[in-house]
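[1] Based on what follows, work out the 3D shape:
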Amino acid sequence: MVTSSANTGVRSDTFYPKLLELNNYDETMQQCITKTVEKLQSEDTSKRPGMLLGKIQSGKTRTFIGVMAYAYDNGFDVVIILTKNSNALAQQTTERLTREFKVLIENELMRVYDIMKLPDHLKKYALRQKLAFVVKKETKNMDRLRKAFFEQYPALTEKKILFIDDEADLASISFEKDKESNIVELRTIASKIDKMRADLADSSFLQVTATPYSLYLQPEDMSVHEFKKYEPTRPAFTELVPIHDKYIGGEMYFENSQVDGHMAQFLFEEVTESELDVLRKIDKRRTRGDSLIKHKNVLSMRKALVNFLVGGGIRRWQQKQLQQKQKKYSLIVHTERGKGAHAWQEYLMTILEEELKIAAEGNHPVFKELIEEAYFNILCSLTTIDVIIPSFEEILELVREALIEEEVTISIVNSEKDVDQLLDETGQLRLDSPFNIFIGGQILDRGVTIDNLIGFFYGRNPKQFQQDTVLQHSRMYGARPLEDVAVTRFYTTPYIWNIMSKIHEFDSALREAFERGGHDQGIIFIQKDLANKIIPCSPNKIMLSQLTVLKPHKRILPVGFNTKSKTAIERTVNQISQLLNEAERMSSLKDDSSFTISVELAKEILSLAHSTVEMEDGYVWDISEYHSVLDYLTKEVDQNPESLVWIVRRENRNIKRIDNNNKFENSPDTPKGERGELTVARQLTSHIPALIMLCQNGLVENKWRGAKFWWPVLVVPQNITTTIYSKKTTNL
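    This next block holds a predicted model:
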C-alpha cells in the first residue's frame, strides 16, 4: 500500500523508483542499497556509523545517491552530504544530485542546496520538501550548517536526518593528541560533526569510502601486550559496494603485471630518480644542450607525451572505424605539490610538444623514430586483446595532424580557482581537446573525476606514505574499457611502484579480513623494536613504506640487482655452497633433495648472498627485513618449535637478468611442474618457511657480470594468519 510521509505529504514510493528507472541498478546493487537503508533504520549509528565500503573510482557516488533515494522513500526527510574540503568536489556533488533528481526537483518534491548558497528566507513550503545539503568538511561550511538548523530553520532539527560522509577518512573521524595534556581528542571538523549529530532529534550516519583504514584501524586499547589478531574497531555495519566487471584497480597494475602474456605486463614505465629531480624545480642547466625531444634528462616525460598521443590516436582511430563517437583523452602529471614545480613541468611539456610539432611539420627523422618507438610499445599490450589495429603509417599521420592542428591542451591544475575554471557542466574536469594534459598536485586527487585517463605520471614521494592518501592518488583506477587500459601507461620510479604494490597488497589483505567478518578473523600487526625483537604493534603505527604483507605461500625475493665482480664474490659464493653442503649432511629432516636448517644458519646464508650483489637505482633489498620475517615465521608462529627452515636448492641456472619485456627478471624460480622448485617449496611449507637457493651462472650474455651467485627466494608457510610486518613505526 502506498502511504504518505506525515511530515511532507510526499508519497513514500516516489524517489527510488524514479532513480532506478534512470540508473538501471542491477540486482546486486539494489540489494546493497536497500540493505544499507534497512540497517540505518535498525542499527544504532549514534556512536559508530554505518559504512558503505567501495573501491577507488568504483561507483560509490552512484551507490550512495541510490541510498538517498531509498532513504527518502523510507522516512528520511533530510540528507546532509559531507564532501572533502574542495570547491570542485562540492560543485561536482551538487550538480550531480541536481541532475539525477531532476524530475523530482522539477515536480517540487525535493530541493538541493550547497550550504554556502542556502537562501536566508526559505518558506514552509520549501522546508516540507525532501532536502539535500552539500557541505564541505571545512569550518565555515560546518558553522553555516549549524546556523541553518538551530537558528534560521529550527524545524529542521525535528526531522529524520541522514548524514552521508563522502570520502570518509581522518578528516571525519580522527584524533589528535594535545602535547601538554597528553589527552587524545577529536579534531575540529570531527568535533563539529559529532556535536551536530548529538543535538539533533533523529539522525543516522553513513560513511562512504574506499580507504577505510583510518576508520577501522583505531584500537580502543592503544597498547598491545601480546601477539594477537588485531580486531578492527568496526562501524555499526558494513555494506560492500558491488564491483562491476569494467572496474580496473590494483589487481591490474600490481598482480596481473606478474602474469606472463597479460596486458598488465606492459603498463608500467620506469622513471629514474634523477629525472624526478629534474622535474622538481626550475634548473635550465639540466635541460640545456640537446633539444628536449632528444634530451636524456626528460626521457620519461617525453615517452609519456608520445605514448599518450599514439595511444589516444589509436583509440580515436578505432572508434572512427567502428562508427563510434571519438572520445577525448587525458594524461595526468602529478609529482609535486608546489606551484613552482607545476609551472616548470608545464614549461618542459610545452617545449616538448612544440619541438615535436616542428619535427612533424618538417618530416624530420626523429619524429618518425619517436612515433615508431611508441607505436610498438603500445602494440605490446594492445595485441593481448581482440581489437582492430591501425598501421604504423596511419598512426604516424594521425599524430602529425594532431600536433599541427593543435589538438593538444596542457593545463595546470593547482588551486581551487583553476579547477573551478576547468570544470564542465557536470562538475568534471573539462576535456577541451582530443588530447588533454593536466599538471598539478593534491587538488587532482580530491575526488574530481577525470575522464578517459590513459596516462599517469606519478612522482609523489613523501618521507612517509599514508595508505588513504596514496590510494586516493591512484587516478588510473576506475571503470575503464579494456581497449583504453591496453593503451594506458603508468610512469613512476621502481621505488614508488614497489611501495604502491605493497599498499595494494595491504589494502587487499585488510579488505579480505573485513569481508570475512567475525571476531576471529583479524590481522596480526608486528614490528621490530629498538632491541631488535619482534613485538606486536597498533596498526595506526604502521609505516607503509616499510611494511611487508605475509600471506600463505607468498614469495619474497630481491629484484633489480647485478652481482659484484667475480673476484669480489667468488669466495663468498663458495662459502654459501659449503654451508649448504654441510647443512644437508647434518640435517635430521630431509625430503628427497630438500632439507632443513636452523633459522640462524638461514639468516647467515641470506647475509652472505646479500653481500654479493649491488642493487640498481630505486630497488632495495633490506636484509634486516628478511631476518625479522624469518624470526617471526620460525620463532613466533606455532608448530615450528625447533625454528627450522626448509632449503630447496637448485644449481647451474642460466636465467637472464632482463626479461623479454625489458624489465628486471622477478621469477627465477620455476612455477610449473611437479619438481619445479616453487612447487616443491609450497608442498613442504605447511608450517615451516622455505628458502629456495638458486645458484645462477651469471653469464655475461645474460647481462650479468660473469660470476656465479646465489639468488634466494623466501616462501611463507601455508598455515599462517595474514600478518603485516613493519620495520619501523611512527609516533602518535
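[2] alpha carbons only for contacts and neighbour counts from here, please
    Will do.
[3] Quick check: buried residues in stretch 401-420?
    Neighbour counts over stretch 401-420 (16 or more other C-alpha atoms under 10 Å) mark 402-403, 407-415, 419-420 as buried.
[4] Helices - which of those residues land there?
    402, 403, 419, 420 (DSSP state H).
[5] What helices and strands are in contact with the helix or strand residue 524 falls within?
    Using DSSP states H and E, residue 524 sits within strand 523-528. Counting by 3 or more C-alpha pairs under 8 Å, 6 or more residues apart in numbering; DSSP states H and E, the packing neighbours recorded for strand 523-528 are strand 229-230, strand 534-536, strand 723-726.
[6] Relative to residue 247, which of these is closest?
    Nearest of the helices and strands packed on strand 523-528 to residue 247, taken as C-alpha to C-alpha: strand 723-726 at 26.6 Å.
[7] just to revisit the earlier point, now, among the ones in helices among the buried residues of stretch 401-420, which is nearest to residue 470?
    Checking those against residue 470 with C-alpha to C-alpha, the nearest one is residue 419 at 20.8 Å.
[8] do you know how far that closest one is from residue 59?
    As judged by C-alpha to C-alpha, to the nearest Å, residue 419 and residue 59 stand 22 Å apart.
[9] Just give me the neighbour total for the nearest residue to residue 267 once chain neighbours are set aside.
    Residue nearest to residue 267 in three dimensions, not counting chain neighbours: residue 489, with 4.7 Å by C-alpha to C-alpha, 6 or more residues apart in numbering. The number of residues packed near residue 489 is 27, by other C-alpha atoms under 10 Å.
[10] for the buried residues of stretch 401-420, which one is nearest residue 189?
    The nearest member of the buried residues of stretch 401-420 to residue 189, counting by C-alpha to C-alpha, is residue 415 at 21.7 Å.
[11] One more, so I can put them side by side:
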Amino acid sequence: MNTTDWSAIVGKSGNDQYEQRIAALKAKNIDTASIEATVTQTIQNLKEQASRSFVIFGEPQSGKTEMMIALNAKLLDEGYPIIINLLTDSVDLLDQSLKRFRGSGLNPSPKQFNDLPSDPKRLRGQEWVVFCKKNARDLEKLIEFLRLEKGLIVIDDEADYASPDGNVNKPEYEKTKINKLISTLIGDDGKYLGVTATPARLNLNNTFDNQSERWVDFAPHPYYVGQDFFFPHSEQCGYRLHTFDAHEGNERAEIQKAILHFLCGVAELHGLGKAQNYTMLVHTSGKKVEHAEDVELIQSTLATLSNAQSPGFEALRKKLWNVASEYGEADNIGEFVLRNIRKNTLVEINSRNPKPGKVAEIANPTSLFSFGVGGNIISRGVTFDNLLSMYFTRSVKGKFSQDTYIQRARMFGTREGYKEYFQLWIPESVMGNWSKCFAFHKLALEALRSGAGAPVWLSDHKTTPTSPASIDKSSVDFEGGEMSFAIFDFDEQRFEELFQRKDRDDLAVLADLYAALNTDEFPQYVRNYLEQELQPGSRLISFHPPSGFGTAASKYTEEEKRDIRRTKGIFATNEYRRSELPNARHHLKVFHNGLGKARLFYKINGGAIKFIQNRK
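    Model prediction:
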C-alpha cells in the first residue's frame, strides 16, 4: 500500500529556491554579492524588525530585476504564500519582466493577475507569484481576486511612479486612485516593499508610512557604469559627449548628424571585434506628434542611404564619409555602413497606435542598427542592452524634477565593455541641470548609506527632488535640513584649534579636518561636494567653534544626548550669526555631548540651495 503524502509533494520543489538561483547566477559568472546583501537585509527587516513598509533603493538600470527574482525566491522559501509584483502601466514592461521571471524557473511560475482562478477559494493552500500593472482597473480586479487572502507581500517596482498620494496636501480630497487601491491591497496585515532608483518622493510623501530607517541599499554590481562615469566631477570626459546650444542651428540637422555618428560607431565596434546589434534612443519630447516627426527623419535618413538611386544619396553619403573619418579609415567605416544599412529596426515608443512587444526589439536589439523614439516609457523601467547612442534634448519650463531626470539616464547600466564608445547628444543647458540633479541626488543617497539619520534632499532654483505636489508639507522641513555624520571621540582643545581659521583658506582648514576625522566622521562625498566650489584662497565655508548639545538643558532625552541627534535637528539657523562668516554658503560645526563624544554637522545657508527633510 502506497502511504506517500502527496500533499507534501505536489507543487513543492524544496525551500532552497533562493540558493539555487544564486548558484545559477554564479555559474554564469554574474556577481551576486549585492543581490545577496539586499535579500538578507530585506528578510531581516521582515522577520526580525517586523517592518511593514520600507524601500529598497539602488541605481538606474543596475540589475534590480535580477535582485527581485532572487527576493521572490527567498520569500517563497521563507513561507510567504502570495507575492504581488506591481509594475508601471506598460504592457511592454510587463512582458519583459514576466519573461525574465518565468525564465528563472521560479516555482510557482509567475502569473498575470487575470490568470488567477476565478474562484478566490481555489487560491488557498498554494503559493502564488502574481504580476499586475499599476492602473486602477487591474488593481481593482486583483483586489477582488484576493479578497479572502491576508498577509500579502507587495513588491512595488518603480515605487515612486503612480504609487504616492498626489493629494497628500489636500485633506478635502481622497487619496489618489492608485495610492488608495495599493493601500487596500496591503490591508492591515500586508507588507510593502517599494523598489526604485529614486526614493525621494516616497520619503517626502510618507508613502504607505514607509520607514526610512529600514531602507535597504541595493549596491550596483562591479560592471555597472553610472553617474561617476557619465557625470564626473572633473572636466575630463571618458566617452563621446556632444553638447550644443539648443537655441542655435537646426535640430533636424543635429539629429541626422547623431544618426550618422551612431551608424559609424556601430561600424567601429564591429571592426574592433565587438560584433553585436546596437541601439540608439531619440528622446526630444513627451509629445507624440513630435515623436512622429523624429521617426520620419530617421526613416528618411535610412531610406536615402538604403537606395543608391535616391536623389539625396550622394550628398548624404558624403556627410557619412566625413563622419566616418572620425571613427577610423573612412572607406572601411562607410562601406560597412552601406553594406549593412538595411539591417535596421525603428520603434516608436509611446506612439499613438502602440504595438505591444515592439519595445523588446530595441531593448535587446534584434537588428544591427536599432532605433527607438519616444518619451516616458523610455524613461521608466525598460532596460536597454547594447545602448550605444542617446539623443536627449527634453527640457522643462520650470524646475527639473530630480527623480524624473535621474530615471531618464538610460545610458547607465552594464556598459563596461564599450563605455568609452558611448555617444550622448545633449544641449549644454540640459547637461548642466542634469549633472546638478545627479550631484544633489548622490549627496542625499550617500548620506543615507552612511547611516546619518533621516534622508536629506537638496533643491535649488532650478531643481527639486520630486514634484512639489507630492511632498507632505505637514511633516517636511524645507529650511532646517542638516547633515550629521558618525560619532567620534571629542578632544575639546584639539577641535577648538582645528576650527580656528587663523590665516588659512577653506582648503587648508578642510585638509586639517580630513587628517583629524575619518571618512565615516567626515564622509568623502561631502568633501567632494564642498571642493567642487572651492579655489585657492576661497572663504565660502564658515567653521564654527564647537558647542555642547544637551550639556546645559534638560529638555532633551538621554537618548538624544547620547546620540547627539534629534528629529527636529540641532544646528539651528541662529548659529549662523555666532560664526566667523555669518553669510557664508557652507557651515561646519561640531556638537559634543559632554560625555567625550561628538558629531560633525553640515548645513547650507541661503535661498539658493535648501535641504529638505522629513521630520516624521
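[12] what TM-score do we get after superposing?
    Here the TM-score for the pair of chains, by TM-score structural alignment, normalised by the length of the second structure, is 0.70; 500 aligned residues with a C-alpha RMSD of 4.2 Å.
[13] just to revisit the earlier point, could you pull up the residues touching the aligned partner of the residue nearest to residue 267 of the first structure in the second structure?
    Aligned counterpart of residue 489 of the first structure in the second structure: residue 423 (TM-score structural alignment). For residue 423 of the second structure, the contact set (C-alpha atoms under 8 Å, 6 or more residues apart in numbering) comprises 239, 240, 241, 242, 262, 388, 389, 390.
[14] which residue is nearest the centroid of the second structure?
    residue 197 (2.4 Å; C-alpha atoms, centre = their mean).
[15] shouldn't it be in contact with residue 60?
    Yes - Residue 197 of the second structure lies in contact with residue 60 (C-alpha atoms under 8 Å); the separation is 5.4 Å.
[16] Need the overlap of contacts for these two.
    Common neighbours of residue 197 of the second structure and residue 60, counting by C-alpha under 8 Å, 6+ apart, are residue 407.
[17] Tabulate the helices and strands packed on strand 523-528 of the first structure (JSON lines), appending mean neighbour count.
    Listed next are these as JSON lines, based on neighbours: other C-alpha atoms under 10 Å:
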{"stretch": "strand 229-230", "mean neighbour count": "19"}
{"stretch": "strand 534-536", "mean neighbour count": "20"}
{"stretch": "strand 723-726", "mean neighbour count": "24"}
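[18] out of the ones you listed, nearest to residue 71 of the first structure?
    For residue 71 of the first structure, the closest of those is strand 229-230, at 33.8 Å, according to C-alpha to C-alpha.
[19] what residues does the closest one touch?
    By C-alpha under 8 Å, 6+ apart, the residues outside strand 229-230 of the first structure that reach it are 520, 521, 522, 523, 524, 525, 538, 539.
[20] give me that answer again for 6 Å
    The contact list for strand 229-230 of the first structure (C-alpha atoms under 6 Å, 6 or more residues apart in numbering) reads 522, 523, 524.
[21] which one of those sits closest to residue 430 of the first structure?
    Nearest to residue 430 of the first structure among the contacts of strand 229-230 of the first structure, counting by C-alpha to C-alpha, is residue 523 at 42.5 Å.
[22] for that closest one, what are its contacts?
    By C-alpha under 6 Å, 6+ apart, residue 523 of the first structure lies in contact with 229, 230, 722, 723.
[23] Mind doing that once more with 7 Å?
    Each residue near residue 523 of the first structure by C-alpha atoms under 7 Å, 6 or more residues apart in numbering is listed here: 229, 230, 231, 722, 723.
[24] Now flag whichever of the residues you listed is closest to residue 80 of the first structure.
    Using C-alpha to C-alpha, residue 231 is the member of the contacts of residue 523 of the first structure that sits closest to residue 80 of the first structure, with 30.5 Å.
[25] Now rank the contacts of residue 423 of the second structure by neighbours and give me the top one.
    Within those, most neighbours by other C-alpha under 10 Å means residue 389, with 27 neighbours.
[26] which residue in the first structure lines up with it?
    Using TM-score structural alignment, the equivalent of residue 389 of the second structure in the first structure is residue 455.
[27] Kindly report the same for residue 75 of the second structure.
    Under TM-score structural alignment, residue 75 of the second structure pairs with residue 71 in the first structure.
[28] Mind checking what secondary structure that match has?
    Secondary structure, DSSP: H, G, I helix; E, B strand; the rest coil: residue 71 of the first structure is helix.
[29] Tell me where the stretch 451-600 of the first structure has strands.
    For the stretch 451-600 of the first structure, the strands defined by DSSP state E, counting those that start in this stretch occupy 453-458, 478-479, 489-492, 523-528, 534-536, 547-550, 555-556, 561-563, 590-591, 594-598.
[30] rewinding a little: OK, contacts around the match of residue 389 of the second structure?
    Residue 455 of the first structure neighbours (C-alpha under 7 Å, 6+ apart): 304, 308, 330, 331, 332, 488, 489, 490.
[31] closest to residue 729 of the first structure among those?
    Nearest to residue 729 of the first structure, judged by C-alpha to C-alpha, of the contacts of residue 455 of the first structure is residue 490 at 29.6 Å.
[32] The closest one: how many residues sit nearby?
    The burial count assigned to residue 490 of the first structure is 21, neighbours taken as other C-alpha under 10 Å.
[33] Test my guess that it contacts residue 457.
    Yes - under the criterion of C-alpha atoms under 7 Å, residue 490 of the first structure makes contact with residue 457 at 6.1 Å.
[34] Give the helix, strand or coil label for residue 603 of the first structure.
    Following three-state DSSP, we place residue 603 of the first structure in the helix state.
[35] from memory it sits against residue 625, does it?
    No - Residue 603 of the first structure lies out of contact with residue 625 (C-alpha under 7 Å); the separation is 10.7 Å.
[36] pretty sure residue 646 of the first structure is in a strand, no?
    Yes - counting by three-state DSSP, residue 646 of the first structure is part of a strand.
[37] can I assume it is in contact with residue 601?
    No - contact criterion C-alpha under 7 Å: residue 646 of the first structure and residue 601 do not qualify, at 11.4 Å.
[38] Give me the more crowded residue out of the two.
    Higher neighbour count among residue 646 of the first structure and residue 601: residue 646, with 25 against 15, using other C-alpha under 10 Å.
[39] Contacts only, for the more buried one.
    Residue 646 of the first structure is in contact with 594, 595, 596, 597, 688, 689, 690, 691, counting by C-alpha under 7 Å, 6+ apart.
[40] Repeat the analysis, applying 10 Å as the threshold.
    589-591, 594-599, 602, 681, 684-685, 688-692, 714-715 (C-alpha atoms under 10 Å, 6 or more residues apart in numbering).
[41] what about burial for the residues you listed, which qualify?
    594-597, 599, 602, 681, 684-685, 688-692, 714-715.
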